[in-house]
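Novice: Model the structure of this input:
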Amino acid sequence: MAEELLPWLYLFNRGEDTQAYHRFGAHQVAPGQWRFVVWAPHAQALAIVGDFSAWQPLPLTAVEETGVWQGTFEAAAGQLYKVQITTGSGETLEKIDPFAFAFERKPGTAARLVAELDYEWRDRKWLAHRQQSRAYDQPLNIYELHLGSFKRHDDGSYLTYLEAIDEVLPYVKKMGYTHIELMPLMEHLLDASWGYQLMGYYAPTSRFGAPAEFQAFVDAAHRLGLGVIMDWVPGHFIRNTDTLAQFDGTPTFEYQDPHRADNVRWGTWNFDLGKTQVQSFLISSAMFWLQVYHLDGLRVDAVSNMLYMDYDAGKEHDRNQTGGRENLEGIAFLRRLNTEVFAAHPDVLMIAEESSDFPQVSAPVDAGGLGFNYKWNMGWMNDTLRYFSLDPSVRLAHPELLTFSWVYMHNEQFILPFSHDEVVHGKKSLMHKMPGDRYNQFANLRTMMVWQMTFPGKKLLFMGSEWGQFLEWRDWSQLEWRDLADPLNAAMQQFTATLNKLYRRTSSLWARDHSPAGIQITIGDSNQYLSYIRWGKGQDFLVVALNLMPEERQHFIVPVPRSGTYTVVLNTESYHFGGTWRRLQRTLRTRGVPAGDQPDSVEVVLPAMGALLIEQR
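Specialist: You can find the predicted model right below:
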């Protein structure tokens, strides 16, 4: 057995094993026989304890000088186990298996034996389509979802993965989204961490069911035509002493330097991203979710924390060996991660949740970038929410909150996010951020969503925002579905679905998202109105006109690039969407008069605090 393991362990120790889950952890090697392989380089002795040994230690054997221990024992699928470690100082610890495929329900931390992850997939058509598509020139409209609080049973218990197939997927499909983004579903103990303080980097959380049931959820999503992205957290991990922390009695997964290891901001430990075995562990985890669970992408959490040595509290003056503030091993790790992922899966999404101005996050590694294909546009998000939360009279002094984003909108390949982070911890829901009375709050929200949908970049919206939920998001209870008994909330939901479907069918809103030629600003020097043209491939285009003030504008002139007949395809003030207009402008004919550097123009009534989307017939 040692001879069989040695070539792989050589690669693992060099940081070059990108599928370590095939060898580490617990694997059934024959009926009733399980092989256990654990990395604990500074341990004095290792054993497995579990149901199958009456929780008495079954010793593992060191594999030469590799830091790895292994043994084969009789056991059965479904039984629980832990790793017993005797440290160099003689202390005995019970730890999780870092490569476990499943765990018992919280608050327990024992791993559960999983016989196989050989699910019979039926998503071949989806995967073939994904391989033939380029994400950059396709629609990408993501519904961000926390599975534990989307819906719950009457007794407050969670939906299972299988129940979510019927409760979540048809709704997301009906609303017109292209993808679901799941907040982390890897095993974690603390509900209030929302899954961002992890212990199981290879195990879907047992809260909602078994691994095969999560595979069935992803499979069902694909067969409905929905992509599935999951948040993934390679920067830091939970502190609990029976998990990865001080795994073999010494810093094993975290930095040796306690100052660097300590993540004050989140109360966690930082991974040592320069350690080769940690690189194998984490890159293999990313590969695992893409290969075994057929995920369409990973949204990598807290990238800034991996890019900068001075990002965390108490580290404001930390510097690298060259005197800079960049975390050189973190940068190297991210480049290596993306290189390996795209070499194996060139058709997936690797999305950076990165809040700084670090350059070339979404540029290829061979061009000096980090290698992600998308970055969240946090600057656009912050400025947009600040602008729309202002009273209209105050907005007049702050047009830059909207127009500044034009300066850098093509610096990266962006996703425009209104995420969970913006509707929690006293920040108010999107609806509650809007100024004015209830009617004006909805009018503002509709116009802000048009701004998001027509601005260059892909889209993301957190659950509940689509109908204007007034309460902040609460992870401990389901969304306020009863809101939909209110006509304004129901109309807002209908508006979002209509806008989403218009986005999907209008190629000019996504085909040239990442090209300066994809947008032409025709009225941008006013602090009350905006107009611009979104260009698709060829001669496809859509004209956008926004009124950012609460007064209707009669005889408003909108520049257009061609003469002829136009149609208003969306008016945010339609009665059907909760507005006041029962008679809508439909057909517009050009005036034969140039405007805003365009050869022609149309005259419209621009609704108060509203938006028009205009297409040429």
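Novice: drop to CA atoms for contacts and neighbour counts, all remaining ones
Specialist: Will do.
Novice: residues contacting residue 391?
Specialist: 435-436 (CA atoms under 8 Å, 6 or more residues apart in numbering).
Novice: any idea how far it lies from residue 449?
Specialist: 17 Å (CA to CA, to the nearest Å).
Novice: And for residue 560?
Specialist: Going from residue 560 to residue 449 by CA to CA gives 22 Å.
Novice: who has more neighbours, these two?
Specialist: Set side by side, residue 560 and residue 449 show more neighbours around residue 560, with 30 against 21, by other CA atoms under 10 Å.
Novice: Now do the closest residue to that one other than its chain neighbours against residue 229, distance only.
Specialist: Closest residue to residue 560 apart from its sequence neighbours, by CA to CA, 6 or more residues apart in numbering: residue 601 at 4.9 Å. Taking CA to CA as the measure, residue 601 falls 42 Å from residue 229.
Novice: want to put them side by side, so please do this one too:
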Amino acid sequence: MVLQDTLADKSYLFNTGRSFKSYGFLGCHMHDEGRAEFNVWAPNAKSVAVVGDFNDWQDSPMKQIENTGIWHIETNNAKLGNLYKFAVVGPDGKRNLKIDPYATQFERKPGDAAVVTPPIGHKWHDGLWLGRRKRSKPAQRPMNIYEVHLGSWKRHDDDSYYTYSEYADELIPYVKELGYTHIELMPVMEHPLDASWGYQQLGYFATTSRFGSREDFLNFIDNCHLANIGVIVDWVPGHFIRNYDALYQYDGTPTFEYQDENRADNKGWGAWNFDLGKAQVQSFLISSALYWIDECHLDGLRVDAVSNMLYLDYDVGKENLVNKYGDNRNLEGIEFLQKLNQVVHQEHPDTLMIAEESSAYKGVTDTVVDGGLGFDYKWNLGWMHDTLKFFEMDPLYRHDHYNLLTFAFVYMYNEKFILPFSHDEVVHGKKSLMHKMPGDRYNQFANLRTMITYLLAFPGKKLTFMGSEWGQFLEWRDWSQLEWVDLKDPLNQKMQAFTKAINDVYHDERPLWEQDYEPEGMIYSNTDDNESSTMGFIRQGKKKRQFVVAAFNFVPVEKQDYRIGVPYSGDYELLINTEDERFGGTWTKLETQFTADKTPFNGQPASFTVTLPAMGALLIRPTKLNRG
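Specialist: Okay, here's the model as predicted:
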């Protein structure tokens, strides 16, 4: 039979780890003539049946395709919208109801039955966006990411969720108005536990039904692209939900997880680790990645918890695990990540693969050919932790801890970094960014404005978590919306106005982003003056006479006649002063024009002086430079 031959061929590729779009045949697929086809991988099962509300939840037995481990059935009874699961009898004879690993929609929680859905038929309108994306070089473009947890950005008055459609109407214009270039969504894959924030996933091909239908989600992506906003989504290939009716021991034996229970059991996160060396698991996970990119037009995936996939001893109780070479590297995990990035970039060279990796593993963003993992970017968690620790400190003691800022200069070009102030740093008692800042309310805002300016001036792409843009005081709570009532306060309003202004400066000034990963893009004009607790550096554009001067004062004492060394004499102008009254500062009259003469300073042939605001920062650019 032709169908069986076709499925046998596809099953062979799946079983050899080379079926990278296995969502095209595994799972449930509706055909034009009303026929529903179900296929599921359960290699050690004694029997498998499909059950659903279309057969009164009675077994409709499936047949295994030529000993491939994949079970198949076709029926005319299942209709769009029907619920279903697979009844799997394991080698021990026990019958368990299991989810469809390839389901593209699940019923609303607390249920977890899959829903019979039609093929994706979305009519896309983002051709211009995708065309520009293919022609662009992301490393040389601005990237200022707004990180969002959909369930708590906004809610209705009765505390019910917004829908994807409502987010399209409100979130997209908001992000556009504030000048961000990308939205990064914390996981939108189906998950039963709200408190997991989506990182304990049930469905690897299904958008969560909390916010509406798959089509509504696709419309959201489409509208982001029409607004020239990219979309990145967090994706979790290292571990899966602990629920016994999900992937765990799917066929009655370890199927998606490691055979060794010690390796399979992720005690720290209460999850099961995928067996990343298993060919079928590679087919499954890489297919999931390509599904979100191919079918949902995502611009990138942020791969969560990469360190858990790189090291055998990352979890508690695994300190003695070693590989065949006697060290702690997870060789299967490393090879999987390399394969994942190679396949994704072969299919979509313009898609961003971003690693959330917390160790000093070398070569995360190096090419696989050069021995690296092949990611496009890595979150710089070391920079984030050190910067936050510095700014949380009483300014009186900052001069003794300047290494918290300067240490990043040592390794800033080791990887292609994204600088994140992420959700993990504003939850579980860590306080919001605003609340971390020392001093009274005025000084907290002054510190926050200075830190955000430092973020946007420092080499690397940027990410900030929602609520930080106006200085929300309460730390993030996943069970309620952001404190939008804050915006009735003039200081919060001015902080939000500052965010828009600094984001616009970042976007418009090429030196702030076009050489993020080139040493030539950074000139260290005054980065070792810990005694005065000030810092100055220059972000250099590709054109030699195009640059931005950044100067920072990390103490609440104004610095008169503060000298800044620059490459050229000539005229300069102010881009932003964080102490501008418009932003909540105290300066009612700004110094906006500066003239550099040929007075050498800090290794630069010219210099000019400014009044450096207390607990503030300045960004300045040249307007008319002299020759030489």
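Novice: which helix of structure 1 spans the most residues?
Specialist: helix 487-505 (DSSP state H).
Novice: now that one, how far from the centre of its chain.
Specialist: Counting by CA atoms, centre = their mean, to the nearest Å, helix 487-505 of structure 1 is centred 22 Å from the centre of its parent chain.
Novice: Can you name the next helix or strand after that helix?
Specialist: Using DSSP states H and E, the next helix or strand after helix 487-505 of structure 1 towards the C-terminus is strand 519-523.
Novice: Determine the set of other helices and strands touching that next one.
Specialist: Packing partners of strand 519-523 of structure 1 (3 or more CA pairs under 8 Å, 6 or more residues apart in numbering; DSSP states H and E): strand 529-535.
Novice: In structure 2, what range does the strand it packs on match?
Specialist: The alignment of strand 529-535 of structure 1 onto structure 2 (TM-score structural alignment) spans residues 534-540.
Novice: After superposing, tell me the mean distance of the matching stretch to structure 1.
Specialist: For stretch 534-540 of structure 2, the mean deviation from structure 1 after alignment is 0.6 Å (mean CA distance after the TM-score superposition for structure 1).
Novice: Show me what counts as buried in the longest helix of structure 1.
Specialist: Using 16 or more other CA atoms under 10 Å as the test for burial, helix 487-505 of structure 1 gives 488-497, 499-504.
Novice: who are the neighbours in contact with residue 242 of structure 1?
Specialist: 93-96, 109.
Novice: Just put these in JSON lines and tack on neighbour count.
Specialist: Putting the contacts of residue 242 of structure 1 into JSON lines (neighbours: other CA atoms under 10 Å) gives the following:
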{"residue": "93", "neighbour count": "17"}
{"residue": "94", "neighbour count": "22"}
{"residue": "95", "neighbour count": "24"}
{"residue": "96", "neighbour count": "21"}
{"residue": "109", "neighbour count": "24"}
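Novice: In structure 2, which of those still touch?
Specialist: Here is what carries over to structure 2 from these, by both residues aligned by TM-score structural alignment, their matches' CA atoms under 8 Å: 93-96.
Novice: still on that earlier bit, for residue 601 and residue 229 of structure 1, indicate the residue with more neighbours.
Specialist: residue 229 (28 against 24).
Novice: Where does the more buried one sit: helix, strand or coil?
Specialist: Here residue 229 of structure 1 is recorded as strand under DSSP: H, G, I helix; E, B strand; the rest coil.
Novice: What's the match for it in structure 2?
Specialist: Applying TM-score structural alignment, one finds that residue 229 of structure 1 aligns to residue 232 in structure 2.
Novice: repeat for residue 271 of structure 1
Specialist: Alignment note: residue 271 of structure 1 maps to residue 274 in structure 2; criterion TM-score structural alignment.
Novice: can you check residue 605 of structure 1 too?
Specialist: So, by TM-score structural alignment, residue 605 of structure 1 is matched to residue 611.
Novice: how about its match, what does it touch?
Specialist: 558-562, 591.
Novice: CSV please, covering these and showing neighbour count.
Specialist: Formatted as CSV, these follow (neighbours: other CA under 10 Å):
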residue, neighbour count
558, 14
559, 17
560, 12
561, 11
562, 14
591, 11
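Novice: Among the residues you listed, which ones are in helices?
Specialist: Using DSSP H, none of these sit in helices.
Novice: rewinding a little: let me know the closest of the buried residues of helix 487-505 of structure 1 to residue 565 of structure 1.
Specialist: Nearest to residue 565 of structure 1 among the buried residues of helix 487-505 of structure 1 is residue 502, at 19.4 Å by CA to CA.
Novice: how about the nearest residue to the aligned partner of that closest one in structure 2, chain neighbours excluded?
Specialist: Matched to structure 2 by TM-score structural alignment, residue 502 of structure 1 sits across from residue 505. In this structure, residue 505 of structure 2 finds its nearest non-sequential neighbour in residue 575, 7.1 Å apart by CA to CA, 6+ apart.
Novice: Please identify the residue in structure 1 that aligns with the one you found.
Specialist: Match for residue 575 of structure 2 (TM-score structural alignment): residue 569.
Novice: And residue 117 of structure 1, what's its match in structure 2?
Specialist: Counting by TM-score structural alignment, residue 117 of structure 1 lines up with residue 120 in structure 2.
Novice: again, but for residue 449 of structure 1
Specialist: Using TM-score structural alignment, residue 449 of structure 1 lines up with residue 452 in structure 2.
Novice: by how many degrees do the one helix or strand its match maps to and strand 534-540 diverge?
Specialist: Using DSSP H and E, residue 452 of structure 2 sits within helix 441-457. Interaxial angle, helix 441-457 of structure 2 versus strand 534-540 (axes from the mean of the first three to the mean of the last three CA atoms, to 10 degrees): 30 degrees.
Novice: ok, residues contacting helix 441-457 of structure 2?
Specialist: With CA under 8 Å, 6+ apart, helix 441-457 of structure 2 has contacts from 391, 419, 433-435, 437-438, 462, 471, 491, 495, 498, 502-503, 506, 512, 539, 550, 552, 554, 578-579, 584-585, 615-617.
Novice: List the ones among the residues you listed that fall in strands.
Specialist: 419, 462, 539, 550, 552, 617 (DSSP state E).
Novice: so residue 302 of structure 2 sits right up against residue 353, yeah?
Specialist: Yes. Applying CA atoms under 8 Å, one finds residue 302 of structure 2 in contact with residue 353, separated by 6.2 Å.
Novice: Give me the distance between whichever residue in structure 1 pairs up with residue 213 of structure 2 and residue 187 of structure 1.
Specialist: Alignment note: residue 213 of structure 2 maps to residue 210 in structure 1; criterion TM-score structural alignment. For residue 210 of structure 1, the distance to residue 187 of structure 1 equals 11 Å [CA to CA].
Novice: if we can go back for a sec, element containing the residue nearest to residue 560 of structure 1, please.
Specialist: strand 600-606.
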